[in-house]
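Engineer: All I have is the shape, not the residue letters:
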């Protein structure tokens, strides 16, 4: 189901010369010199469109640095005047919105913790509407993988009269420990794009990675997935940053990173290209139809197994059989150059549907019992 957002395309509110939008700057505004000096270095690269800096920092635990506060808005104003860069900061309350707008901040974003709370998002939306604001508002995905919360936050901001909207994909929290600070869960970003095709999505590799070493990999993948921009934390000296030191890069490293990106553009007005692509897509469609038909045939057999188990008073779940299936199919998948994670998830989906169908059959009385 598609969601109708009344929004303007990215090109209508910022000119990037056809390149990805680049938002960069320190995680936190720490001192006036730190922020302004970083801004000059970023501006000198010629690759940054918007200077970002956290003024108010919602921290997980009290006692940590929670932002320099309102005085930092004056530093942002100075940085803008001296470099010509647009400015951006996070807002989490109506007061933040009012102060940021009064200070002339050009772009606002709603953080992951705020997106997770509809009351907070509505407060921000009401403040924007009351001010008659016409600034771009970027909405980060919620901390947990909840697509409805993300869409709901975007809708609330949009209904407040804001048409310059984009989503920020910053990854999701997960109990499973991996190399990432926040699991990318690219499939959720793809689902959002499918639901709202007109919505620009900006990737936040800093928060996905949690360390600067992984940032090149994630940025390239984001661009390959047709995300319209990047928001990257950059500090004049990350080693002494007051917050998130490990995931910030220097302005020089940021410039090198952007230079290294392979920005692929679709080839237009090329009949041979379009014909070949259409041919390959037809092959995919045919295979998808075959796969679904095969799954349907598999489920019919699962139903027969359910009937047999019911008639012989056998439990649905047979753990040893499930373990055998996973082990054999994963080995085959490796031979076919399929990822193990994909294979296991696919098998789990099949298994859950088989269990559901067998459960229905096991709990339906036979004619003789009725």
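Structural biologist: Sure, I can see it. Worth saying up front: this structure is predicted, and the values here are computed from it rather than measured.
Engineer: okay, CA-based contacts and neighbour counts for the rest of this
Structural biologist: Will do.
Engineer: What are the boundaries of the helices in the stretch 1-150 of the chain?
Structural biologist: Secondary structure of the stretch 1-150 of the chain by DSSP state H, counting those that start in this stretch: the helices cover 10-13, 32-45, 71-83, 94-102, 112-115, 118-131, 147-159.
Engineer: Pull the contacting residues for residue 189.
Structural biologist: Taking C-alpha atoms under 8 Å, 6 or more residues apart in numbering as the criterion, residue 189 is in contact with residue 169.
Engineer: Next, the angle helix 147-159 makes with the helix or strand in which it is found.
Structural biologist: With elements taken from DSSP states H and E, the one containing residue 189 is helix 186-195. Between the direction of helix 186-195 and that of helix 147-159, the angle (axes from the mean of the first three to the mean of the last three C-alpha atoms, to 10 degrees) works out to 40 degrees.
Engineer: The very next helix or strand once past helix 186-195: which residues count as buried?
Structural biologist: Scanning forward in sequence from helix 186-195, with DSSP H and E defining helices and strands, the next element found is strand 201-203. Neighbour-count burial for strand 201-203 flags 201, 202, 203 (criterion: 16 or more other C-alpha atoms under 10 Å).
Engineer: and these as CSV, adding distance to residue 30?
Structural biologist: Supplementary listing: these in CSV, determined by distance: C-alpha to C-alpha, whole Å:
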residue, distance to residue 30
201, 28
202, 25
203, 24
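Engineer: so which of those residues would you say is closest to residue 108?
Structural biologist: For residue 108, the closest of those turns out to be residue 202, at 13.6 Å, with distances computed as C-alpha to C-alpha.
Engineer: give the contact list for that closest one.
Structural biologist: With contacts defined as C-alpha under 8 Å, 6+ apart, the neighbours of residue 202 are 21, 166, 167, 168, 169, 227, 228, 229, 230, 231.
Engineer: Surely residue 169 and residue 143 touch.
Structural biologist: No - the pair formed by residue 169 and residue 143 falls short of the contact definition of C-alpha atoms under 8 Å, at 10.6 Å.
Engineer: max-length helix in the chain?
Structural biologist: Among the segments of the chain that qualify as a helix by DSSP state H, the longest is helix 271-311.
Engineer: sorry, back to before: residue 169 and residue 143: which is more packed in?
Structural biologist: residue 169 (27 against 20; other C-alpha atoms under 10 Å).
Engineer: try it against this one:
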């Protein structure tokens, strides 16, 4: 149960109501929502106690989430939440573009300059790479994080990189990575989720290869329950019977999730299709259906990319996507950051 009190209700009244629930063994968590007091009852509330809460003069309404999540539920906030990644706001009516090479390599500095010139807002790059084959390039590790951060600082962009193991967290802290990406394969690595939730760093949570929306939100709940300051959901395509593209981009979940969660949602059309020529139309469609941002792969020379060369864009192609996203955002009543 999520309890939404009238705006202006005093902290003393809110705490008294929480104490009443907790006296019956029901744990509660207070929402950080500034506009009105909201709290969640984590445990099941007995019917008689629920009736008592609903009858409270300061309670506007109570909501029963459709799943066992609480903190990720739409009702836990007064409106859509915003993730702040190094000063870039994801959500709040703005469409942010995250771009960069799949893997950090010797052209990282050039890639960063191209991402900046094209008008993107966040720089991405993989230093630790989860690869299907043990013989494929696994990333430069700490050295990759250093190169990514240096490149980001040079061009003035916050940086995003994938973390695969809780043991790598000190390296991400040491290099001040602005956003931790949890890849599709680790979406349900709950030990990792709990560890990075306590880091104080925003997290981009990619949907698992075959994860349901419910499973995805439960993973987000782990991050929020652990104190993560900003969770961004990232749809990156799911595995289906179709082999013509790398994955199948599921855009139906964007309007659906607007009804279920307050969290911002971005789309990764690069991993969804695996074909550079298809990224731009999928990016347009993603913004049209309400995505709060895009994550795309760019490389100065795709033929030299250490991974995912087939889906890497050139600078001009990224610039075109940014321009089209600006138009599509305006059509839907939103904008891109300056």
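Structural biologist: Thanks, I have the structure now. Note that the coordinates shown come from a computational prediction; the quantities given were computed from them, not determined experimentally.
Engineer: Residue 253 of structure 2 - how many residues pack around it?
Structural biologist: The local packing of residue 253 of structure 2 (other C-alpha under 10 Å) involves 16 other residues.
Engineer: Now check it against structure 1: what is it aligned to?
Structural biologist: Under the alignment (TM-score structural alignment), residue 253 of structure 2 pairs with residue 188 in structure 1.
Engineer: Residue 52 of structure 2 too?
Structural biologist: Alignment note (TM-score structural alignment): residue 52 of structure 2 has no counterpart in structure 1.
Engineer: how about residue 129 of structure 2, what's its partner in structure 1?
Structural biologist: The criterion is TM-score structural alignment: under it, residue 129 of structure 2 has residue 57 as its aligned partner in structure 1.
Engineer: Please name the residues that touch that match.
Structural biologist: The contact partners of residue 57 of structure 1, by C-alpha under 8 Å, 6+ apart, come to 28, 65, 66, 67.
Engineer: ok, now which ones touch the residue nearest to the spatial centre of structure 1?
Structural biologist: Nearest to the mean C-alpha position of structure 1, counting by C-alpha atoms, centre = their mean, stands residue 169 at 2.2 Å. For residue 169 of structure 1, the residues meeting the contact criterion (C-alpha under 8 Å, 6+ apart) are 140, 141, 184, 189, 201, 202, 203, 204.
Engineer: corresponding residue for it in structure 2?
Structural biologist: Superposed on structure 2 with TM-score structural alignment, residue 169 of structure 1 falls opposite residue 235.
Engineer: Its match and residue 269 of structure 2, how far apart?
Structural biologist: Taken as C-alpha to C-alpha, to the nearest Å, the spacing of residue 235 of structure 2 relative to residue 269 of structure 2 amounts to 8 Å.
Engineer: any shared contact partners between the two?
Structural biologist: Here residue 235 of structure 2 and residue 269 have residue 249 as joint contacts, going by C-alpha under 8 Å, 6+ apart.
Engineer: Wait, residue 257 of structure 1 touches residue 216, no?
Structural biologist: Yes - in terms of C-alpha under 8 Å, residue 257 of structure 1 counts as a neighbour of residue 216; the distance is 6.5 Å.
Engineer: now for the helices of the stretch 1-150 of structure 1, which one comes closest to residue 297 of structure 1?
Structural biologist: The stretch from these with the least distance to residue 297 of structure 1 (C-alpha to C-alpha) is helix 147-159; that distance is 31.8 Å.
Engineer: what about residue 241 of structure 2, how many neighbours?
Structural biologist: One way to gauge burial is a neighbour count; for residue 241 of structure 2, by other C-alpha under 10 Å, it gives 7.
Engineer: One more: residue 99 of structure 1?
Structural biologist: 14.
Engineer: and the counterpart of it in structure 2, what does it touch?
Structural biologist: With TM-score structural alignment as the matching criterion, the partner of residue 99 of structure 1 in structure 2 is residue 171. For residue 171 of structure 2, the contact set (C-alpha under 8 Å, 6+ apart) comprises 142, 145.
Engineer: any idea how far residue 145 of structure 2 is from residue 171 of structure 2?
Structural biologist: Using C-alpha to C-alpha, one gets 8 Å for the distance from residue 171 of structure 2 to residue 145 of structure 2.
Engineer: now the strands for the stretch 201-338 of structure 2?
Structural biologist: With DSSP state E, counting those that start in this stretch applied, the stretch 201-338 of structure 2 shows strands at 203-206, 231-235, 265-267, 293-297, listed in chain order.
Engineer: how much does the second one stray from structure 1?
Structural biologist: For strand 231-235 of structure 2, the mean distance to aligned residues of structure 1 following superposition is 0.5 Å (mean C-alpha distance after the TM-score superposition for structure 1).
Engineer: that older thread, how do the contacts of residue 169 of structure 1 look in structure 2, which are kept?
Structural biologist: Among those, the ones still in contact in structure 2 (both residues aligned by TM-score structural alignment, their matches' C-alpha atoms under 8 Å) are 140, 141, 184, 201, 202, 203, 204.
Engineer: Among these, which one lies nearest to residue 347 of structure 1?
Structural biologist: Comparing those against residue 347 of structure 1 with C-alpha to C-alpha picks out residue 184 as the nearest, at 21.8 Å.
Engineer: Give me the distance between stretch 77-96 of structure 2 and the centre of its chain.
Structural biologist: If you compare the mean C-alpha spot of stretch 77-96 of structure 2 with that of the full chain, they lie 10 Å apart, counting by C-alpha atoms, centre = their mean, to the nearest Å.
Engineer: buried ones in that stretch?
Structural biologist: With the criterion 16+ other C-alpha under 10 Å, stretch 77-96 of structure 2 contains buried residues 77-78, 80-86, 88-91, 93-96.
Engineer: now do stretch 149-157 of structure 2
Structural biologist: The neighbour-count check on stretch 149-157 of structure 2 (16+ other C-alpha under 10 Å) flags 149, 150, 151, 152, 155, 157 as buried.
Engineer: Quick check: the aligned residue for residue 150 of structure 1 in structure 2?
Structural biologist: The pairwise alignment with structure 2 assigns residue 150 of structure 1 to residue 216, based on TM-score structural alignment.
Engineer: Kindly report the same for residue 328 of structure 1.
Structural biologist: Residue correspondence, TM-score structural alignment: residue 328 of structure 1 in this structure matches nothing in structure 2.
Engineer: residue contacts, residue 328 of structure 1?
Structural biologist: Taking C-alpha under 8 Å, 6+ apart, one finds nothing in contact with residue 328 of structure 1.
Engineer: now it: how far from residue 218 of structure 1?
Structural biologist: Plainly put, residue 328 of structure 1 is 32 Å away from residue 218 of structure 1 if you go by C-alpha to C-alpha.
Engineer: quick one: residue 17 of structure 2 is in a strand?
Structural biologist: No - read with DSSP: H, G, I helix; E, B strand; the rest coil, residue 17 of structure 2 is helix and lies in no strand.
Engineer: No further queries at this time; thank you.
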